[in-house]
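**Q** coordinates only, sequence not included:
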């Protein structure tokens, strides 16, 4: 036999008033149906919860233990509608965000601080991965929003650009090109040992480099997937690399940065991406806040 929320409320009222008449008045009902509610609750629980006499009402030991749980049940039940409303409005819940390592250098921290301020009841789970793996995770529904690099299949994903930045050459400290007062052209890099982005794991940056100059003209020494690894190799004197402007925030000693001539002033793009069929209000709210938070970045 199960009990009802009304029966639980009846027990709490009687326990707090220790008087059936006052408890009935508080619940805006008469005393006989209140007594029946308590009797049905005790039958469902299987033990007496109250002791009654003509002059007083007291809780049994079982009743005192049940009262603590009863108050929790009522608190949860009373709070449930508000929780449902905030989730429906995209104001609470859990959102899983994938991000590229390079986006964390300067952008991610301030953006998350702004989102936390705007959506204090939202829990954010962060997962670092390259864009390729983010798109796989979106497809498998293991993340909700990706912060990554284009391109994206519009039949599967919706996206919006949230950030742009310059392309820089990462050079070993003391490199001759670091003395240049004008931006570096790709022809200046023809005879340099190039640390290249992986065409599979870092396709976006690899495509940018090969569009700027055919791959056959690069002296390619290393291929890596992470910008942080690239910068570490530059610091070790292994070559030079094309990196997003945010890489300078890594603060790796032994590396200097110089702007590169590009057709667009800020060609490196970062997008918020989500499944096109995701209709959750929270997902749309997070995308909106990502756009809003990056307007000043």
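**A** Alright, I've got the coordinates. It should be emphasised that the depicted structure is a prediction, and the values quoted were computed from it without experimental measurement.
**Q** From now on I want contacts and neighbour counts done on CA atoms only, so please keep to that.
**A** Fine.
**Q** Assign a three-state SS to the spatially most distant residue from the centre of the chain, would you?
**A** Distance from the C-alpha centroid of the chain, by C-alpha atoms, centre = their mean, peaks at residue 54 (59.9 Å). Assigned with DSSP: H, G, I helix; E, B strand; the rest coil, residue 54 falls in the coil class.
**Q** likewise the one 10 residues further on?
**A** Following three-state DSSP, the label given to residue 64 is helix.
**Q** Now it. Nearest residue, chain neighbours left out?
**A** Nearest residue to residue 64 in three dimensions, chain neighbours excluded: residue 49, at 7.6 Å (C-alpha to C-alpha, 6 or more residues apart in numbering).
**Q** okay but the one you found is in contact with residue 42, surely?
**A** Yes - counting by C-alpha atoms under 8 Å, residue 42 is a contact partner of residue 49 at 6.3 Å.
**Q** before we move on, back to that, list the contacts for the residue farthest from the centre of the chain?
**A** Residues near residue 54 by C-alpha atoms under 8 Å, 6 or more residues apart in numbering: none.
**Q** Show me the strands in the stretch 151-297 of the chain, by range?
**A** According to DSSP state E, counting those that start in this stretch, the stretch 151-297 of the chain carries its strands in the segments 157-165, 167-172, 193-197, 219-224, 241-244, 255-259, 268-275.
**Q** TSV please, covering those and showing distance to residue 212 and mean neighbour count.
**A** Formatted as TSV, these follow (distance: least, C-alpha to C-alpha, whole Å; neighbours: other C-alpha atoms under 10 Å):
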stretch	distance to residue 212	mean neighbour count
strand 157-165	17	17
strand 167-172	12	25
strand 193-197	13	23
strand 219-224	14	16
strand 241-244	11	26
strand 255-259	14	22
strand 268-275	13	22
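**Q** okay, now the one to match up with it:
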């Protein structure tokens, strides 16, 4: 089946005017060419669309059904150039965001709200992945923007600090360290079983904890990569764990939180990360929208 938009426009005009002469005047053409357009359309469709008479033209049942789709096709065709321009300008289209599990606690919601309020016609696709996987996905053009932990290859990627926070200690409910009335010190942790970050899959947090705290590796009972897994293990009374303060928003029974002594102010960093060779027009206005989120 083949037909042109000119045929659809002619058909809709006749259907609405119920008269070939009036429809031709509306389209700034004479009646014979319009009649031929409609005849060709009927031939392509394989059905009679009008009952023609001396008083005008009325839609057949087939014509009534075809009118619904014809209007839809014309509306789509009229919107297509504007949508193409909006996509090219980054005001419409899609944005693929990778995020670490811990960024869900506050930062991701704020980012999605900022993008949604500013760019309502940009559809956001989310993928949870650790920083190393985000870097690989950016290199493969599988995501456009990451919420990731440093360090980064500054030749390949641009980044912007979006959030920082302190580390806190997660302990089982009723644990002595939760009721000290003061920040927990390294000496307090000397004989505590530790749930630690895996050095391969959670390198950022592993290096951060090792740098800030004198960890006794003999005390490490589990090494995992996801913060929510650490907290569940603490709830099971397997040990204590160092987690970003935003994790305290998780409502898990059987855990408590304690402040840590001696750490620098808000050492945990989260960055926006994107490729310097990105091709998605929506990324630039999205980054502008995210300017309102300050570390």
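**A** Happy to help now that I have it. Since the structure is predicted, the reported quantities are computational estimates derived from the model, not experimental observations.
**Q** picking that back up, so for residue 49 and residue 42 of the first structure, which sits in the more crowded spot?
**A** Counting neighbours by other C-alpha atoms under 10 Å for residue 49 of the first structure and for residue 42 shows that residue 49 has the greater number, 24 against 18.
**Q** residue in the second structure matching the more buried one?
**A** Residue 49 of the first structure maps onto residue 49 of the second structure when the alignment is built from TM-score structural alignment.
**Q** Tell me how far its match lies from residue 7 of the second structure.
**A** Distance, residue 49 of the second structure to residue 7 of the second structure, using C-alpha to C-alpha, to the nearest Å: 12 Å.
**Q** Roughly how far does the residue mapped onto residue 23 of the first structure from the second structure sit from residue 56 of the second structure?
**A** Using TM-score structural alignment, the equivalent of residue 23 of the first structure in the second structure is residue 23. Distance from residue 23 of the second structure to residue 56 of the second structure, counting by C-alpha to C-alpha: 11 Å.
**Q** in stretch 68-81 of the second structure, what's buried?
**A** Buried residues in stretch 68-81 of the second structure, counted by 16 or more other C-alpha atoms under 10 Å: 70, 74.
**Q** who touches that stretch?
**A** In contact with stretch 68-81 of the second structure (C-alpha under 8 Å, 6+ apart) are residues 5, 8, 9, 12.
**Q** Find the nearest non-adjacent residue to residue 218 of the first structure, please.
**A** Nearest one to residue 218 of the first structure, counting by C-alpha to C-alpha, 6+ apart, is residue 190 at 5.8 Å.
**Q** From what I see, that neighbour and residue 217 are in contact.
**A** Yes - counting by C-alpha under 8 Å, residue 217 is a contact partner of residue 190 of the first structure at 6.3 Å.
**Q** circling back: and of the contacts of stretch 68-81 of the second structure, the nearest to residue 88 of the second structure?
**A** Checking the contacts of stretch 68-81 of the second structure against residue 88 of the second structure with C-alpha to C-alpha, the nearest one is residue 5 at 24.6 Å.
**Q** which residues does residue 145 of the first structure contact?
**A** By C-alpha under 8 Å, 6+ apart, the contact set of residue 145 of the first structure is 95, 96, 97, 98, 138, 272, 273, 274, 275, 283, 287.
**Q** Now flag whichever of the residues you listed is closest to residue 116 of the first structure.
**A** After measuring the contacts of residue 145 of the first structure against residue 116 of the first structure - C-alpha to C-alpha - the closest member comes out as residue 95, at 11.9 Å.
**Q** Secondary structure class of that closest one, three-state.
**A** strand.
**Q** For it, the count of nearby residues, please.
**A** 17.
**Q** how about it, what does it touch?
**A** Residue 95 of the first structure touches 122, 123, 124, 125, 143, 144, 145, 282, 283, counting by C-alpha under 8 Å, 6+ apart.
**Q** May I ask which two of these are separated the most?
**A** Based on C-alpha to C-alpha, the longest span within the contacts of residue 95 of the first structure runs between 122 and 143 and measures 14.9 Å.
**Q** Excluding sequence neighbours, find me the nearest residue to residue 90 of the first structure.
**A** residue 282 (3.7 Å).
**Q** what's the burial count for that neighbour?
**A** Neighbours of residue 282 of the first structure under the rule other C-alpha under 10 Å: 23.
**Q** Next: residue 262 of the second structure.
**A** Residue 262 of the second structure, neighbours per other C-alpha under 10 Å, totals 12.
**Q** ok, it - contacts?
**A** Applying C-alpha under 8 Å, 6+ apart, one finds that residue 262 of the second structure lies in contact with residue 185.
**Q** Give me the distance between it and residue 271 of the second structure.
**A** Separation of residue 262 of the second structure from residue 271 of the second structure (C-alpha to C-alpha): 24 Å.
**Q** just residue 91 of the second structure next, same as before
**A** Applying C-alpha to C-alpha, the value for residue 91 of the second structure to residue 271 of the second structure is 23 Å.
**Q** Likewise for residue 145 of the second structure?
**A** 10 Å.
**Q** how about the residue nearest the centre of the second structure, what does it touch?
**A** The residue lying closest to the centre of the second structure (C-alpha atoms, centre = their mean) is residue 124, at 3.1 Å. Listed by C-alpha under 8 Å, 6+ apart, the contact partners of residue 124 of the second structure are 94, 95, 96, 97.
**Q** quick one: which of these is nearest to residue 252 of the second structure?
**A** The nearest one, if we look at the contacts of residue 124 of the second structure relative to residue 252 of the second structure and count by C-alpha to C-alpha, is residue 97, at 26.9 Å.
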